[in-house]
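In: coordinates only, sequence not included:
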């Protein structure tokens, strides 16, 4: 039975990845930050399963900059695979907390690589990178050879981490991959992300709320996919005979306005009646033309995204409607 360690296990991707690995027979260890709030809502269904929690799923307290504790956990659990998802992952927030973003997203990754380099049993590693490393590329449809030109603190931190993973693979013979993921959403997406703000608002307004939804630019475009499909791609990277970097993306670009349309159509509303633009949500520097070419992942990993934008928006709105009705 293989053993995996997941950093950022309580996040959107971490929760879906935990379920996937447990279904495949893994023992799963996860790193969580210690806080006064012990709620781990994305993992609730796993906690409730007595045959899983503390039997095949184990949580450990550790901060990304606590190298001693992470080393101790890795030695104890003898992981075969490490999925590095943790870090400050909100692009907008990275302008407000650039030092924290770099400390955890950039330096946290380097510290993990140093730990893995020294282990007697070296696990395979996949680092979850981001399309933000490309910033404002010269061409739409980026591939693994596209130059990195980040324009946000988060993108800069991710570019550092991504290049360090490649360096350690080439210099120290680590089995280390970068999953360069474009935006991927789900009903478990954090409430501060724009897609979830939209679907929560659509569900709330359909349920009687009169509060307006405040957004920044509606012209910004993204390559949006479905998170459970992306964690499948992450897993497939570590099953290959050699380590490499792969882009995970749909290859299709949509604007925030298009996502608004899809979400509010789900509840038979016109978003224009309920949305106002607010300058506070405009980013100082915005990426552009970020659309991924996942040809390499399709040909080598056999990975192909299936969920289209309208279906994704409907999945998220319906989940938020269900949450409201259960309160």
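Out: Received it, and whenever you're ready, just let me know what you need. Everything numeric here is computed off the predicted structure, so don't read it as measured data. Residues are numbered from 1 along each chain as shown.

In: rest of the way, CA atoms for contacts and neighbours
Out: Will do.

In: now do the strands in the stretch 51-200 of the chain.
Out: For the stretch 51-200 of the chain, applying DSSP state E, counting those that start in this stretch gives strands covering 57-61, 81-84, 124-130, 176-181, 184-185.

In: where's the fourth one relative to the chain centroid, distance-wise?
Out: Going back to what we said before, that points to strand 176-181. For strand 176-181, the distance from its own C-alpha centre to the chain's C-alpha centre is 11 Å (Cα atoms, centre = their mean, to the nearest Å).

In: and it, what does it pack against?
Out: Secondary structure elements in contact with strand 176-181, counted by 3 or more Cα pairs under 8 Å, 6 or more residues apart in numbering; DSSP states H and E, are strand 124-130, helix 153-172, helix 227-237, strand 246-248.

In: now the angle between helix 153-172 and it, please.
Out: Compare the direction of strand 176-181 with that of helix 153-172 by axes from the mean of the first three to the mean of the last three Cα atoms, to 10 degrees and you get 150 degrees.

In: now what about strand 176-181, what contacts it?
Out: Under the criterion Cα atoms under 8 Å, 6 or more residues apart in numbering, residues 124-131, 162, 165-166, 168-169, 230, 234, 237-238, 243-249 lie in contact with strand 176-181.

In: what is the burial count for residue 271?
Out: Residue 271 is surrounded by 20 other residues when neighbours are defined as other Cα atoms under 10 Å.

In: in contact with it, which residues?
Out: 260-261, 264.

In: check it against this one:
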């Protein structure tokens, strides 16, 4: 019998890559969005797997909706990738951030507890929980110092996971993922905005790209490798939390320069700094230490930031220059 997986929040970058990864391992995959009838599932279509996934509607804020989905589809593994995904948006919609991330996670944990089934649960954490790491890579023992409603919600979800794991023996784990990108990122993410902007400028469709603070530095990885880490966490004898990162940090200015360089452009000639894009409480430095995941999960991340930029640029070049 093949394993059954439920991916709550399958429409995003990680959900699509995770679905593809699980299908390649013989899983029966069910994926949810808030409203199946209204969702386009572009990422699943791009990866050519939409017809291989059972798609359902689940509102993670609604306990009954979560309960029905888990009871009916009876998964062996649940991956929660749903909830608000934008740090910037969380400052404008803090209540939605808390409800969709913290309350949503609590709903899943309560359903697992009440149904008392041997289901394994992965919850998507975030490097934003650490706040500003400086030049010292954060590991699983680094204290949280969240600076946004999004990060507060992710921190709350992580401690709920720990509480239910210790109190009820539930197999539940948190992947504390640092930034990870791919061609599936929408342009509201700054990395894709930069690369798509450079491609459009090269194609003559845009003259100037407006960006915010380019002095921030991040630890950027390749999304398909990060979803492999999610799956590996769920295959261990004992559930635990893991930092997933590359251990290399570069500035957004570096990212922009490399992206424009791919298109034979000078970024400084085409980029304007727009102060309205600055966040109320910006994290300047964020870098992670993946040593535990490399040692205990045998996780590998062969793609560095330069490879990430190149592959994302290749995808945008096909879109705008061919």
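Out: Structure's in. What do you need? What you see is a predicted model, and the numbers here were worked out from it, not measured in a lab.

In: sorry, back to before: which members of the contacts of residue 271 of the first structure are classed as buried?
Out: 260-261, 264 (16 or more other Cα atoms under 10 Å).

In: aligned counterpart of residue 98 of the second structure in the first structure, please.
Out: Taking TM-score structural alignment as the criterion, the aligned counterpart of residue 98 of the second structure in the first structure is residue 102.

In: isn't that match right up against residue 152?
Out: No. Using Cα atoms under 8 Å as the test, residue 102 of the first structure is too far from residue 152 to be in contact (11.2 Å).

In: buried stuff in stretch 186-200 of the first structure?
Out: Of the residues in stretch 186-200 of the first structure, those buried under the neighbour-count criterion (16+ other Cα under 10 Å) are 186-189, 194-200.

In: and the helices in the second structure, which stretches?
Out: Taking DSSP state H, the helices of the second structure run over residues 13-24, 42-46, 63-73, 87-92, 94-97, 104-115, 149-168, 190-202, 223-233, 252-262, 291-296, 305-320.

In: let me have those helices in a markdown table, adding distance to residue 143 of the second structure as columns.
Out: Supplementary listing: these in a markdown table, determined by distance: least, Cα to Cα, whole Å:
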| stretch | distance to residue 143 of the second structure |
| --- | --- |
| helix 13-24 | 26 |
| helix 42-46 | 35 |
| helix 63-73 | 31 |
| helix 87-92 | 19 |
| helix 94-97 | 21 |
| helix 104-115 | 21 |
| helix 149-168 | 10 |
| helix 190-202 | 27 |
| helix 223-233 | 21 |
| helix 252-262 | 25 |
| helix 291-296 | 16 |
| helix 305-320 | 26 |
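
In: quick one, which of the ones you listed is nearest to residue 35 of the second structure?
Out: The closest approach between residue 35 of the second structure and any of the helices of the second structure, judged by Cα to Cα, belongs to helix 63-73 at 11.7 Å.

In: in the first structure, what stretch matches that closest one?
Out: The alignment of helix 63-73 of the second structure onto the first structure (TM-score structural alignment) covers residues 67-77.

In: buried set for the matching stretch?
Out: Along stretch 67-77 of the first structure, these residues count as buried under the neighbour rule (16+ other Cα under 10 Å): 67, 70-71, 73-74.

In: what do you get for stretch 222-237 of the second structure?
Out: Neighbour count says stretch 222-237 of the second structure has 222-231, 233-234 buried, by 16+ other Cα under 10 Å.

In: just to revisit the earlier point, of all the helices and strands packed on strand 176-181 of the first structure, which one comes closest to residue 214 of the first structure?
Out: helix 153-172 (23.0 Å).
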